[in-house]
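# My questions are about this predicted structure, shown below with the sequence.
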Amino acid sequence: MHFIRGWESHFAGWFSSRLFSLLALPALLCGCGGQGESIRIDGSSTVYPVSEAAAEAYRVEHPEIRISVSQSGTSAGFSKFVKGETDISDASRPIKDSEVEEARANGIEVVGFVVAQDGLAVVANPENDWCDSLTVEQLKTIWRPEAKGTVSTWQDVNPDWPDVPLKLYGPGTASGTFEYFTQVINGEKKASRPDYTPSENDNMLVRGVSNEKGGLGYFGYAYYAENKEKLKLLGVDAGEGDGPVKPDEASVKDGSYKPLARPIFIYVSKKSLARPAVSEFVNFYVENAEKFAVQKLYVSPSQDELASNAELLKSEATAHLEPTAAN
């Protein structure tokens, strides 16, 4: 089964933005490397562990290549990427048309790959013994902009729950995870109550929820999986009659963890791909994306996405082998 039912309706625009850029992917299979070159990666904190795993593995065989991996958030990462300040942008959402146009204006075309599937984990403090799951409507009640000043305790969400203050933690506004969550829960990107503790560092969110009895937060599933003993994973009920579902490999892959499952991406500058050091690293990363995703406790891309990634690498590299050899 496809990993997200109804995926096309959420991400139809992504395919068009991806296709425009597949004009060239030079030197992907070129055997030459760049001595002492650097590769700059920035963006999503959710994708960061996967990219860091790829970088670490590549450094073992290519210690002469300096690869820096940072996490400033998806939107902040794209802001740098479209200006040519980075080579690869980690993203927990598809690139926007406006970002594609800004990149074009700067002479940069982009190509994107799915590197993993992720389910956003909704977590509470382990001392929370009253709530095992939340409906999408309850999540909206908690996180909608109007909740500020009106929904401040767990009892405000459900009268059967105790009068314990809600202490909320979530990604910052530059995060693709923030945009995705607010879109599918509140119905509008970036529509969120402002009175929560934000951070682009998901480990800070883990620490916050784990230190507050009334803590509640959301972030990528991998950060929950690495901190299970500190957090309580809540089920999410989409309101379609199937009851609450918790994220795991099966529920993310088969789409039953609705609506908080989504693919995550890397976007690469075509200008950077003209450099063999970058093209060889991207080839290595994408070919091994399944391994890196699982290594970092994410769900691997679907078979369709893996096949699409492989075909893209093959077709674009083959298209440029002959001109390269002719020189």
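It's in.

# contacts, neighbours, all on C-alpha from now
Fine.

# where's residue 40 relative to residue 18, distance?
21 Å (CA to CA, to the nearest Å).

# likewise residue 109?
From residue 109 over to residue 18 the distance is 10 Å, taken as CA to CA.

# Give me the more crowded residue out of those two.
residue 109 (24 against 18; other CA atoms under 10 Å).

# tell me the secondary structure for residue 100?
At residue 100 the chain is in helix, as set by DSSP: H, G, I helix; E, B strand; the rest coil.

# Pretty sure residue 17 is one of the things it touches, is it not?
Yes. If you go by CA atoms under 8 Å, residue 100 and residue 17 touch, sitting 7.2 Å apart.

# And the strands in the protein?
For the chain, the strands defined by DSSP state E cover 38-43, 66-69, 88-91, 110-124, 133-135, 167-170, 197-198, 215-220, 232-233, 235-237, 261-269.

# ok, residue 217 - how many residues close by?
By other CA under 10 Å, 23 other residues sit near residue 217.

# residues touching the nearest residue to it once chain neighbours are set aside, list them.
Closest residue to residue 217 apart from its sequence neighbours, by CA to CA, 6 or more residues apart in numbering: residue 169 at 4.5 Å. By CA atoms under 8 Å, 6 or more residues apart in numbering, the residues touching residue 169 are 196, 197, 198, 199, 205, 208, 209, 215, 216, 217, 218.

# which helix in this structure runs the most residues?
helix 303-326 (DSSP state H).

# How about that one, which residues are buried there?
305, 306, 309, 312, 313, 316, 317, 318, 320 (16 or more other CA atoms under 10 Å).

# Report the angle between that helix and strand 110-124.
Counting by axes from the mean of the first three to the mean of the last three CA atoms, to 10 degrees, helix 303-326 lies at 150 degrees to strand 110-124.

# now helix 303-326: how far from the chain's centre is it?
Taking CA atoms, centre = their mean, to the nearest Å, one finds the center of helix 303-326 at 24 Å from the center of the full chain.

# Use this one as the comparison:
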Amino acid sequence: MKNWKYLLMTTMVGSALALGACGNASTSETTETPAAETEKPQEETAVLEGKVAGDGSSTVAPIMEAIVEEYAAVQNKVQVTVGVSGTGGGFEKFIAGSTDFANASRPIKDEEKEKLAAAGIDFTEFKVAYDGLSLVVNKDNTWVDSLTVEDLKKMWVEDGSVKKWSDINPEWPDEEIVFYSPGTDSGTYDYFDEVVLDEADLVKTATLSEDDNVLVQGVQGDKNAIGYFGYAYYLANKDTLKVVKVEGVEPTNETIESGEYSPLSRPLFVYVKNSAVKENPATYDFMKYTLENAGDMAEAVGYVKLPDADYDKGLADLEGLK
């Protein structure tokens, strides 16, 4: 999934070619420029040292992992660690004061805000990308192409029955459906719970995991399986999974950004502790780098970038915290 390296290398090569072209053009000039004008010092990035810690959503993780890796090449004396314990788990650590930022695939809940206030932690919300929560089935599933939200509710809500494909459509196999879902600490679970389950109980036979790769492997290994997770995880495994349309719409960059892929399009967030930005130059610098590069990194790993105005607003908000 780390194809952001290719994008960055392409950019670097293009820049090198452009510089080379400029250099060749300058050799044809006969007028000499005074040394005082040519020897302008190059702007250098200030070297920082420090530690920055974050935790949270497995959905946001691919974006942050890409950013952390590239940031290390810019500030190799800043140690950035990012755990993946799910959105809820990330907020727990954020509330406990053990992290500087929390990655989230849903907005922060009121009760989490209250706990942060009680702990004396002020925070700022930043949007970093769009995601389209993707329903997938096994490649050998030839009968499912599209499901409605009502179909999903009938399948995924616990009602005491054994769920079979034929319950959804009599023409489908009389086989039991095998379910794979993010765990209850996941923001993806919370979002699915809100827009599909309507806060009813998830089917009890579902296999739950905070690790989206476990869900991917589960669906890959069973013809009767269905699962859901972030769009990037589908794209990374699209050769071995089949995506299901929802209300007749397939998740794509265009349908996610436009909101046509409804109701499963959603923004992704990073929540930052204000005091960490003010007191730790490394935290400010890393968050600035994150907002400056989140759009490109989101696209590189399989999500959808926000409009530039959103990133500009985020940078202005960050600057206001200093």
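Now that the structure is in, tell me what you want to look at. Predicted model, so just to flag it, every value in this text is computed and none were measured.

# still on that earlier bit, would JSON lines of the strands of structure 1 with distance to residue 292 of structure 1 be doable?
Shown next, in JSON lines, are the strands of structure 1 (distance: least, CA to CA, whole Å):
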{"stretch": "strand 38-43", "distance to residue 292 of structure 1": "16"}
{"stretch": "strand 66-69", "distance to residue 292 of structure 1": "15"}
{"stretch": "strand 88-91", "distance to residue 292 of structure 1": "14"}
{"stretch": "strand 110-124", "distance to residue 292 of structure 1": "8"}
{"stretch": "strand 133-135", "distance to residue 292 of structure 1": "30"}
{"stretch": "strand 167-170", "distance to residue 292 of structure 1": "25"}
{"stretch": "strand 197-198", "distance to residue 292 of structure 1": "27"}
{"stretch": "strand 215-220", "distance to residue 292 of structure 1": "15"}
{"stretch": "strand 232-233", "distance to residue 292 of structure 1": "24"}
{"stretch": "strand 235-237", "distance to residue 292 of structure 1": "26"}
{"stretch": "strand 261-269", "distance to residue 292 of structure 1": "13"}
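
# In this structure residue 99 of structure 1 contacts residue 82, no?
Yes. Residue 99 of structure 1 is in contact with residue 82 according to CA under 8 Å; the separation is 6.8 Å.

# which residues sit against the strand or helix carrying residue 18 of structure 2?
Assigned by DSSP states H and E, residue 18 of structure 2 falls within helix 4-26. Helix 4-26 of structure 2 is contacted from outside by 66, 297, 300, 301, using CA under 8 Å, 6+ apart.

# of all those, which two lie farthest apart?
When CA to CA is used, the two most widely separated members of those are 66 and 300, lying 8.8 Å apart.

# circling back to that earlier point, and which of the buried residues of helix 303-326 of structure 1 is nearest residue 113 of structure 1?
Once CA to CA is applied, the member of the buried residues of helix 303-326 of structure 1 that ends up nearest residue 113 of structure 1 is residue 309, at 6.2 Å.

# The closest one corresponds to which position in structure 2?
Following TM-score structural alignment, the counterpart assigned to residue 309 of structure 1 within structure 2 is residue 314.

# how close does its match get to residue 321 of structure 2?
11 Å.

# How far does stretch 138-157 of structure 1 sit from its chain's centre?
With CA atoms, centre = their mean, you get 26 Å for stretch 138-157 of structure 1.

# hang on, I meant stretch 294-308 of structure 2
Worked out by CA atoms, centre = their mean, stretch 294-308 of structure 2 lies 9 Å from the chain centre.

# Quick one: residues in contact with it.
Taking CA under 8 Å, 6+ apart as the rule, stretch 294-308 of structure 2 contacts 1-4, 7, 62-63, 66-67, 128-131, 231-233, 235-236, 253, 256-257.

# Show the buried residues in these.
Among the contacts of stretch 294-308 of structure 2, those classed as buried by 16+ other CA under 10 Å are 4, 62-63, 66-67, 128-131, 231-233, 235, 253, 256-257.

# Give me the most central residue, structure 1.
The structure's structure 1 has its C-alpha centroid closest to residue 92; by CA atoms, centre = their mean the separation is 2.6 Å.

# That residue -> structure 2?
Match for residue 92 of structure 1 (TM-score structural alignment): residue 105.

# Equivalent analysis for residue 140 of structure 1, please.
Using TM-score structural alignment, residue 140 of structure 1 sits opposite residue 153 in structure 2.

# Can you give me the distance of that match to residue 273 of structure 2?
In terms of CA to CA, residue 153 of structure 2 sits 37 Å off from residue 273 of structure 2.

# likewise residue 48 of structure 2?
Residue 48 of structure 2 sits 19 Å away from residue 273 of structure 2 when distances are taken as CA to CA.

# between these two, which one's more packed in?
Neighbours were tallied for residue 48 of structure 2 and for residue 273 using other CA under 10 Å; the higher tally belongs to residue 273 (22 against 14).

# Stretch 8-17 of structure 2 aligns to what range in structure 1?
Stretch 8-17 of structure 2 maps onto no residues of structure 1, going by TM-score structural alignment.

# Return the distance of that stretch from the chain's centre.
Mean-position distance between stretch 8-17 of structure 2 and its chain equals 26 Å (CA atoms, centre = their mean).

# quick revisit: contact partners for the closest residue to the match of residue 309 of structure 1 other than its chain neighbours?
Distance criterion CA to CA, 6+ apart; nearest residue to residue 314 of structure 2, sequence neighbours excluded, is residue 126 at 6.0 Å. Residues near residue 126 of structure 2 by CA under 8 Å, 6+ apart: 269, 270, 271, 272, 314.

# What's residue 126 of structure 2 aligned with over in structure 1?
Using TM-score structural alignment, residue 126 of structure 2 sits opposite residue 113 in structure 1.

# From residue 92 of structure 1, how far out is its match?
Distance, residue 113 of structure 1 to residue 92 of structure 1, by CA to CA: 12 Å.

# coming back round to it: a markdown table please, covering the buried residues of helix 303-326 of structure 1 and showing distance to residue 45 of structure 1.
A markdown table is the format used below for the buried residues of helix 303-326 of structure 1 (distance: CA to CA, whole Å):
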| residue | distance to residue 45 of structure 1 |
| --- | --- |
| 305 | 22 |
| 306 | 22 |
| 309 | 22 |
| 312 | 26 |
| 313 | 25 |
| 316 | 29 |
| 317 | 30 |
| 318 | 33 |
| 320 | 33 |
